[in-house]
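Enquirer: here's a sequence, model it:
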Amino acid sequence: MTKSLPLRGRNFRWGERTYVMGVLNVTPDSFSDGGKFVTVDAAIAQAIQMVRSGVDIIDIGGESAKPGAIPVDEATELARVIPVIESIRQHPDLQSTTISIDTTKASVARSAIAAGADLVNDVSGGQFDDEMFATVARLGVPYVMMHMRGTPATMQQMTDYDDVVGEIIAYFETQIDRAVKSGIDRAKIILDPGIGFAKQYQQSIEIIRHLDRFESLDLPLLVGVSRKSFIGKILNQPDPERRLWGTSAACCAAIAKGADILRVHDVAEMVDVSRVADVMFRN
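Expert: I've put the predicted structure just below:
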């Protein structure tokens, strides 16, 4: 699969290299970096650092999706993300940066795109808001569709799979069909198998080992392993910020199995991992 997706004046050419999406959580309660970037100044400083490190997309989120996270209302989420998006668009060093809005709410997606975001990253895959697919279709922007079961509060009690990869593929087939029937251009859909979302330790590993099975869907694949709990279990490391080398290994494995985008916290390091892994595993 070598197809291109134009975004903010550049072409993302799937299959030719790995793209890096940097996480910018403007939340007080995200699992790894909650509270670090809640002010606009701190968020902009982090965005500048990520751009200098070679990031391809900055993913801005105003609501945590960690296990057990407490939902926030629309007004709170908008108050967190819109000033940051607007400030990035006004900053001379960041104006050309591709921005993703990490939200499950159609209204937040709509406002974020109006403020200058370029694509929508929905961890619910269109399950939480019946208006999401129609909204994305009207906006005409790319859409990251993630797999999960339940909500952040309940998802870790919903991990019973007979064939975790096969069931995720079946889910995607259903949701892609729904999205396309709602008017979303299939060529603008990106898939995320949702590592750690309603997945146990061994299931997350199984997904990474068999990412190549998703090739049957013929869509680009985003993988988010950064600092996640399965890495902590392997390393016996409870502190997410001390899982850098484990994250590097997992990212390298994901690239070897066909990941197109890596969603990461440690941008500079994972840009290096991607460059070397691309030489090793891509034509």
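Enquirer: alpha carbons only for contacts and neighbour counts from here, please
Expert: Will do.
Enquirer: pretty sure Glu269 sits in a strand.
Expert: No: under DSSP: H, G, I helix; E, B strand; the rest coil, Glu269 falls outside any strand and is assigned helix.
Enquirer: residue contacts, it?
Expert: Glu269 sits next to Ser248 when contact means C-alpha atoms under 8 Å, 6 or more residues apart in numbering.
Enquirer: and it, how far from Leu217?
Expert: To Leu217, Glu269 is 30 Å away according to C-alpha to C-alpha, to the nearest Å.
Enquirer: likewise for Asp185?
Expert: 15 Å.
Enquirer: would Leu5 count as being in a strand?
Expert: Yes: counting by three-state DSSP, one finds Leu5 located in a strand.
Enquirer: second chain to compare with the first, below:
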Amino acid sequence: MTDGPRVMGIVNVTPDSFSDGGSCSDLPGAVEHARMLIESGADIIDIGGESTRPFADPVSLGAELERTIPLINAIRTFSDIPISIDTRKAEVARQALTAGASLINDISAVRGDPDMLAVIADSDAEVIIMHMQGTPDTMQVDPRYEDVVGEIYDFLAERLATLAAAGIDPARIIVDPGIGFGKRLQHNLSLIKHIDRFAGLGRPVLLGHSRKRFLGDLTGCPAQDRDLATAVVSALCLDKVSLLRVHDVAATRQALRIAQAISQAD
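Expert: This is a model prediction of the structure:
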């Protein structure tokens, strides 16, 4: 019998998020959204202060700190839920850990800031390393692969080895194939179909498919109306991943509950 994957609820504290139009860009709104995700059954809250949508421009260190650290402090006044900081910046990660985060979600796989390795090594935080072809401002220009699953598997294996060589216990690392980050529709579908192959890396696998463009390509729905499609993919991956990063925790919980009941039936 399986308990299923953990569910990570997303709080984008940005004015230009692709998925929610900046609805959580102010602190009170972000706090209430985090509270709602917790009440809906989130296991982890993932906080990001920089949009990583295709063609997004980077934000300054100061702006990212102003968006994320007060929110972590606010959540810690009413909940001890694990908090993930979604950042490529070492100083944001360092201050977030001090404020109460316990997981660093780095879409650059610890390549974006030369100081990030030291921040991770000097802490006991978990870290998510994600594959991305290019950077947010270039990744969807012309992504190409000969073997998308094999190439991303090899990339993540190399990053695991690099972090281990820096003294970071592999037991602290989670891998993410990076759905939508430098991938076309067929790349994303292949990665999800074969997502269980990444378990061969010996680490928990995160799937971050929520409201992504490939779901819009398949359904014709705008980003805000892709939660049903997100929940379907979540249910299909019930026994294949360890974490699901989603916007609508309640819908995902329902889908997982049904999928689990069916899988456990006689």
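Enquirer: could I get the TM-score for this pair?
Expert: The TM-score (TM-score structural alignment, normalised by the length of the second structure) is 0.95; 264 aligned residues with a C-alpha RMSD of 1.4 Å.
Enquirer: so Asp185 and Leu217 of the first structure - more neighbours on which side?
Expert: Shown here are Asp185 of the first structure and Leu217; by other C-alpha atoms under 10 Å, Asp185 has more neighbours (17 against 14).
Enquirer: now that one: how far from Asp162 of the first structure?
Expert: 31 Å.
Enquirer: for Val180 of the first structure, same thing?
Expert: Following C-alpha to C-alpha, the distance that separates Val180 of the first structure from Asp162 of the first structure is 28 Å.
Enquirer: neighbour count: the two, which is higher?
Expert: Counted by other C-alpha under 10 Å, Val180 of the first structure and Asp162 do not tie: Val180 has more neighbours, with 16 against 8.
Enquirer: what does that one align to in the second structure?
Expert: Under the alignment by TM-score structural alignment, Val180 of the first structure pairs with Ala164 in the second structure.
Enquirer: so that match touches Ile173, yeah?
Expert: No: at 9.5 Å, Ala164 of the second structure does not count as touching Ile173 under the criterion of C-alpha atoms under 8 Å.
Enquirer: if we can go back for a sec, contact partners for the match of Val180 of the first structure?
Expert: Applying C-alpha under 8 Å, 6+ apart to Ala164 of the second structure gives the contacts Pro170.
Enquirer: give me the three-state assignment for Asp59 of the first structure.
Expert: strand.
Enquirer: once you drop chain neighbours, what's closest to whichever residue in the second structure pairs up with it?
Expert: For Asp59 of the first structure, the aligned position in the second structure is Asp46, judged by TM-score structural alignment. Leaving aside its chain neighbours, Asp46 of the second structure sits nearest to Ser84 (4.5 Å; criterion: C-alpha to C-alpha, 6 or more residues apart in numbering).
Enquirer: I figured that neighbour hits Ile44, correct?
Expert: Yes: with contact defined as C-alpha under 8 Å, Ser84 of the second structure reaches Ile44; the gap is 7.0 Å.
Enquirer: looking at those two, which is more packed in?
Expert: Ser84 (29 against 24).
Enquirer: and the more buried one, what pairs with it in the first structure?
Expert: Checking TM-score structural alignment: Ser84 of the second structure goes with Ser100.
Enquirer: that match touches Gly116, doesn't it?
Expert: No: the criterion here is C-alpha under 8 Å, and Ser100 of the first structure misses it with Gly116 at 9.4 Å.
Enquirer: helices of the stretch 151-283 of the first structure, residue ranges please.
Expert: Along the stretch 151-283 of the first structure, the stretches classed as helices by DSSP state H, counting those that start in this stretch are 164-181, 201-209, 229-235, 244-256, 267-281.
Enquirer: much appreciated, bye for now.
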